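Q: sequence first, then the predicted structure:
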Amino acid sequence: MVQAIPKPLTFEDFLEQYPDNGGIYELINGEMVEVNPTGSHEEVVAYLVAEMNLEIRRQQLTYFLPRTCTIKPNTPNTAYKPDVVVLDRAALAAEPLWEKASTITRRESAQLVVEVVSTNWRDDYGHKLTDYEEFGIAEYWIVDFKALGATRYIGSPKVPTVSVYGLIDGEYQVSRFRGSDRILSVIFPELQITAEQILTAAS
């Protein structure tokens, strides 16, 4: 018997078929994948959201952090739901899918994306990194609070690390922060938090 191979979902299919069950789903190479964050993962996300919102108010920036947001990179049949995304309100008027589906299709809209590492660390350091780079996200943070990433990403011995990838001439350049290192961010240049504060937010 010949078994039919399921047809990959397009981005349009993903939006139309997105489950209405409160779950979080991403589209990876045409397959809808459910994301199940742990409690400690969510504690780290909550800390970052609080600190970034405070900085936005303090500096009176035009940014905001949506509760949920889909990013459609240039890669076909792919859509991501970042743990944290910083959007520029001024750019959203040109987004064709923002009002209908809280979806970003233009690089100007998303200033910064954060992925907090869980068991799918290969995604965060792999195709998400390359897709965000190609899409043109100015700054991408990988928060590896359990030091799950390979040594080629966080060094040896492996310790909890915040990797900040900044886009320079179309390519990401990485800076890694650990312990008492203050996080250096182009998007939030006056942010006064350390790697340790982020990495121990779930302790």
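A: Alright, I've got the coordinates. As the structure is a prediction and not an experimental result, all values here were calculated from the model. Residues are numbered from 1 along each chain as shown.
Q: every contact and neighbour count from this point should use C-alpha atoms.
A: Noted.
Q: from residue 78, how far off is residue 161?
A: Distance check for residue 161 against residue 78: by CA to CA, to the nearest Å, it reads 27 Å.
Q: for this protein, just list every one of the helices.
A: Per DSSP state H, the chain carries helices over the ranges 11-17, 39-59, 98-101, 121-125, 127-135, 151-154, 195-199.
Q: one step back: more crowded one of residue 161 and residue 78?
A: Set residue 161 next to residue 78 and count neighbours by other CA atoms under 10 Å: residue 161 wins out with 25 against 22.
Q: let me see the contact set for the closest residue to residue 163 other than its chain neighbours.
A: Using CA to CA, 6 or more residues apart in numbering and skipping the chain neighbours, the partner closest in space to residue 163 is residue 176 (4.5 Å). Listed by CA atoms under 8 Å, 6 or more residues apart in numbering, the contact set of residue 176 reads 154, 161, 162, 163, 164.
Q: for residue 73, grab the count of nearby residues.
A: Based on other CA under 10 Å, the number of other residues close to residue 73 is 23.
Q: another structure for you, compare them:
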Amino acid sequence: MSTVPPTFTLEQYEHMVSCGAFDGAHRRRVELLHGEILEITPVGFAHANTVCRLVDWSYASVDLTQVAIRSQTPIRILVNQSEPEPDVVWVRNQPYTHHPNPSEVLLLIEVADTSLAFDRGEKLSAYAQAGIADYWIVNLKDSQVEVYRDPRGADYRSKSIYRPSKPGPNPLAAPAVTLSPNWLF
């Protein structure tokens, strides 16, 4: 007999977080994806350093009166009962009384080393289902930026790869801005 992991609604998960269910001596880093509570893998140096560089690039690249930069903080995806914590997110700059939802996300970036299969699989599926229009994976293993656009169902119809030998991608929210793979890797 196989066991099915328990599933939770966003409201149940947020209640658990607010009650400190994942705090204390055995604090766990978790996120909700497709109703399932998953442990987040520990962040190594290369991952952390890349996130910091992407945050710096983001702040230097946008009009901060229009765009707010968030790093490793939740977004709320009601359509598939998910509350992931992406590495870098550009959202509309406005007063928030809630975690941003997909309609407020302008660019979402995950940095992937040990999490590459997960970021290309379950996370990509969740983001596509939510209609996130501009999803990037900074793939540390292969030194490339993978850009996913045009979400349809649980997948993206467009995928582009940017390596250090090519010009980098331009965010849909800031087409004049380029992330140079030469600078990143």
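A: That came through fine. Bear in mind that the values here come from a model prediction, so they are computed numbers and not experimental data.
Q: out of the contacts of residue 176 of the first structure, which ones does the second structure keep as well?
A: Conservation of the contacts of residue 176 of the first structure in the second structure, assessed by both residues aligned by TM-score structural alignment, their matches' CA atoms under 8 Å: retained contacts are 161, 162, 163, 164.
Q: separate out the buried members of the residues you listed.
A: Among these, those classed as buried by 16 or more other CA atoms under 10 Å are 161, 162, 163, 164.
Q: can you tell me how far the corresponding residue of the second structure for the third one is from residue 116 of the second structure?
A: Matched by TM-score structural alignment, residue 163 of the first structure corresponds to residue 146 in the second structure. Here the criterion is CA to CA. By it, residue 146 of the second structure lies 11 Å from residue 116 of the second structure.
Q: mutual contacts of these two, please.
A: Looking at what touches both residue 146 of the second structure and residue 116 (by CA under 8 Å, 6+ apart), the common residues are residue 139.
Q: still on that earlier bit, let me have the buried ones among the kept ones among the contacts of residue 176 of the first structure in a markdown table, extended by distance to residue 182 of the first structure.
A: What follows is those, written out as a markdown table (distance: CA to CA, whole Å):
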| residue | distance to residue 182 of the first structure |
| --- | --- |
| 161 | 12 |
| 162 | 10 |
| 163 | 12 |
| 164 | 12 |
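Q: for residue 43 of the first structure, state which of those is nearest.
A: The closest of those to residue 43 of the first structure turns out to be residue 162 (CA to CA; 15.5 Å).
Q: quick one: the closest one and residue 174 touch, right?
A: No. If you go by CA atoms under 8 Å, residue 162 of the first structure and residue 174 don't touch, sitting 10.0 Å apart.
Q: joint contacts of the two?
A: Counting by CA under 8 Å, 6+ apart, no residue touches both residue 162 of the first structure and residue 174.
Q: closest to residue 33 of the first structure out of the helices of the first structure?
A: helix 11-17 (10.4 Å).
Q: alright, calling it a day.
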